[in-house]
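S.K.: pasting the sequence and the predicted coordinates here, then a few questions.
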Amino acid sequence: MTKKIFIFTRYSVLLKTKAWALSKDNDFDQYREKLFSSERMQQHSFFFKELTIPSILYQKNIPESVDFYYIVLTSKHLPNEERIKLESTLSELQRSKIIYIEPEEDLYDVINNFISKEVKVGEIFASIRLDDDDALHPKFIASVSKYMERSFVGHVISHSRGYATLFDFDQQAFISAISINYPKNAQGMAFINSRINEDKYFTDQVNVYEIGNHTIVDKFYPLIIDETINGYIRMCYKNQDTAEKFYIKNSAKNNNVAINRIAKKFPLNLLKSEML
């Protein structure tokens, strides 16, 4: 029976919730204005097109028994010009889907409804989370495929090794990069599940977002740390407070890496341009 892997990306999802950091200190209208600000949309659409989507397109060595799908969750209120850009960016990617969500909808329900339509009774599936400005190693899906077995159902998979890069958006250039080993990281975290019958899954939590805070996931689920590949690139922006602080903090205890070395493992045009 076919095994299925779903990669989910939240792309400027406007929800009436305080769950997202951007919304915590704003009323809904202010939150919406910030979320869809031209500066923020420009940055995210740039990395999404030049880094995230190419990393999905370049996946290789996927077993024939595994189908993988890429799903973008975004807002029905996404500005029209951004909607056009988003649909154009995904046009070359097979088995991709954009789901437009109303602010009043429950994100988990939307994801689970999609999974319920795609997964048959008895099938094993994995859900993977990926931010709209990060990238996955070309063998990432192949690596997750190793765990698409009954014995791993209910497990969380964390590819802890990867890279963090500091990018100056004004200069359109990478400033520096470091190698990191961050178990329970959000980038590419996967959750293995299976459908028992029409109404029941192996765990009550169907998708990877439902399993809660990724930093304490091992308190609730068996966790596998996979260090076989440098599984991801985590983007950090210069002058973006939280991300730059993460980079500076981790720079003190991790090795610097040349961008051209990363480009050999991640065949992405945005990285190759740094080699010229």
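M.R.: Great, that's in hand. Since this is a predicted model, take the numbers as computed values, not measurements.

S.K.: CA atoms for contacts and neighbours, from now on please.
M.R.: Fine.

S.K.: where along this structure do the strands fall?
M.R.: Using DSSP state E, the strands of the chain run over 3-11, 66-75, 96-101, 124-129, 135-136, 156-159, 161-168, 173-181, 190-194, 223-226, 232-237.

S.K.: angle of the fourth one against strand 190-194?
M.R.: Which is strand 124-129. Computed by axes from the mean of the first three to the mean of the last three Cα atoms, to 10 degrees, the angle separating strand 124-129 from strand 190-194 equals 150 degrees.

S.K.: run through who's touching strand 124-129.
M.R.: By Cα atoms under 8 Å, 6 or more residues apart in numbering, the surrounding residues in contact with strand 124-129 are 2-9, 119, 148-150, 153, 186-195, 207-209.

S.K.: and with 6 Å instead?
M.R.: Strand 124-129 has contacts (Cα atoms under 6 Å, 6 or more residues apart in numbering) with 3-8, 188-194, 207-208.

S.K.: which of these sit farthest apart?
M.R.: Farthest apart among the contacts of strand 124-129 by Cα to Cα are 188 and 194. That separation is 19.0 Å.

S.K.: next, the one to line up against it:
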Amino acid sequence: MKNQSIFIITRYSVITGGVQIGVGRSADEVKRILFSKERLDCRFALFSKIMAPSLISQKPCNANLHFVILTSDELPVEHREKLDAQLVEIEKKSSFKCTVIPMPAGSSLSKYINSFLDENLVGKINHAYATVRMDDDDGIASSYCARLCGYLERGIVGFPISFAYGFEGMFDEATEKFSNIRHWYKPKIALGLAFTNKYSNGKYLYPDKNIYSLGNHTRIDIKHPVIIDALAPAFIRTVSLHNDSGAFRYHDSLPKAQQGDIDFNEFPFLKCDLPAEVREDGSFIVAKAASSDAAQYKAEVKLLRAKIKN
């Protein structure tokens, strides 16, 4: 048995206070939106076409792999059955052990995650592990788990690890293809954010058992020093009609991905046509370093110029 574990944790139509669609709405209205057939069909399509294949594509690593889904205990039966069938497929084609944890509305994520960890780590000695945040419509590079496992093998525990560089693209459900893919460098992004810890004889080395215990990902460095790893693209973030994390106002101000920018061995599930344009600045490094903050300023300047012109 391997002495490291990686737990990728995903919220799938779970009712919590942190979901963007819940802001300013009643509980009944949130449920109506969250469980609408249109939205659930879209979420499952994204999950099955992007996230699930990205898990299946993971390269071998020296860690026990777990995929944990937190979902509402009110998720319609039809969609729960589709979800369960997809998880069976993931287990057949990968090294992941999959678990679904139903949660009542308003429940504490960390409470359920910590109970799951307690049950799965019991009896282990000096066992390094990592918990990882992932949305159900995003994907990770095939080397993600191997890169994260490298930190565990070197005994680097007690740190959040932010894989800060990846891509953001628009997904068309009809064609199942991405378009308008952009480079995105965003330290402390929630997507793929991990926290490493160690368990031994019923005790955790650090009191924060899981990544969600650290609170808001944008302020995670206030609680722990953060390791920023932007050595290679680690994720693809999806822009679609049913994103739960809010608007993507600055997407078009991020640097465009062009032919040769994406290693499709790392993203074998990513179907897209990339432009063969010459990048304005001529530098891949500059494109990689462009942050969402810079994109925000660029978008705001563009808006101001349009107002002045009119």
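M.R.: Great, that's in hand. It should be emphasised that the depicted structure is a prediction, and the values quoted were computed from it without experimental measurement.

S.K.: what would you report as the TM-score here?
M.R.: A TM-score of 0.88 describes the superposed chains when it is computed by TM-score structural alignment, normalised by the length of structure 1; 265 aligned residues with a Cα RMSD of 2.3 Å.

S.K.: residue 188 and residue 194 of structure 1: which is more packed in?
M.R.: Using other Cα atoms under 10 Å, the more surrounded residue of residue 188 of structure 1 and residue 194 is residue 188, with 28 against 25.

S.K.: show me what that one aligns to in structure 2.
M.R.: For residue 188 of structure 1, the aligned position in structure 2 is occupied by residue 192, per TM-score structural alignment.

S.K.: over to residue 211 of structure 1?
M.R.: For residue 211 of structure 1, the aligned position in structure 2 is occupied by residue 214, per TM-score structural alignment.

S.K.: what's the burial count for residue 216 of structure 1?
M.R.: Residues contacting residue 216 of structure 1 under the criterion other Cα under 10 Å number 11.

S.K.: pull the contacting residues for the nearest residue to residue 246 of structure 1 once chain neighbours are set aside.
M.R.: Among residues not flanking residue 246 of structure 1 along the chain, residue 236 sits closest, at 7.9 Å (Cα to Cα, 6 or more residues apart in numbering). Residues near residue 236 of structure 1 by Cα under 6 Å, 6+ apart: 165, 166, 243, 244.

S.K.: next one: residue 236 of structure 1 from residue 136 of structure 1, what distance?
M.R.: Distance of residue 236 of structure 1 to residue 136 of structure 1, computed by Cα to Cα, to the nearest Å: 15 Å.

S.K.: and residue 112 of structure 1, by the same measure?
M.R.: Between residue 112 of structure 1 and residue 136 of structure 1 the distance, using Cα to Cα, works out to 23 Å.

S.K.: so between those two, which is more surrounded?
M.R.: Between residue 112 of structure 1 and residue 136, counting by other Cα under 10 Å, residue 136 is the more crowded of the two (25 against 15).

S.K.: can you tell me the closest non-neighbouring residue to the counterpart of that one in structure 2?
M.R.: Correspondence of residue 136 of structure 1 to structure 2, assessed by TM-score structural alignment: residue 140. Nearest residue to residue 140 of structure 2 in three dimensions, chain neighbours excluded: residue 235, at 4.2 Å (Cα to Cα, 6+ apart).

S.K.: what residue in structure 1 is paired with the one you found?
M.R.: Checking TM-score structural alignment: residue 235 of structure 2 goes with residue 232.

S.K.: picking up where we left off before, show me the contacts for the match of residue 136 of structure 1.
M.R.: Here residue 140 of structure 2 is in contact with 54, 234, 235 (Cα under 6 Å, 6+ apart).

S.K.: what separation do you get for residue 209 of structure 1 and residue 100 of structure 1?
M.R.: Taken as Cα to Cα, the spacing of residue 209 of structure 1 relative to residue 100 of structure 1 amounts to 18 Å.

S.K.: typo on my end, it should be residue 223 of structure 1
M.R.: For residue 223 of structure 1, the distance to residue 100 of structure 1 - Cα to Cα - is 32 Å.

S.K.: likewise residue 87 of structure 1?
M.R.: Applying Cα to Cα to residue 87 of structure 1 and residue 100 of structure 1 gives a distance of 11 Å.

S.K.: try residue 118 of structure 1
M.R.: Distance, residue 118 of structure 1 to residue 100 of structure 1, by Cα to Cα: 18 Å.

S.K.: more neighbours: those two, which one.
M.R.: residue 100 (18 against 13).

S.K.: now check structure 2 for the residue matching that one.
M.R.: So residue 100 of structure 1 corresponds to residue 102, using TM-score structural alignment.

S.K.: I'd say that match and residue 73 touch.
M.R.: Yes: between residue 102 of structure 2 and residue 73 there is a contact at 4.6 Å, judged by Cα atoms under 6 Å.

S.K.: before we move on, back to that, highest neighbour count among the contacts of strand 124-129 of structure 1?
M.R.: Tallying neighbours with other Cα under 10 Å puts residue 191 at the head of these, with 30 neighbours.

S.K.: residue contacts, the nearest residue to that residue once chain neighbours are set aside?
M.R.: Among residues not flanking residue 191 of structure 1 along the chain, residue 156 sits closest, at 4.6 Å (Cα to Cα, 6+ apart). Residues in contact with residue 156 of structure 1, defined by Cα under 6 Å, 6+ apart, are 190, 191, 223.
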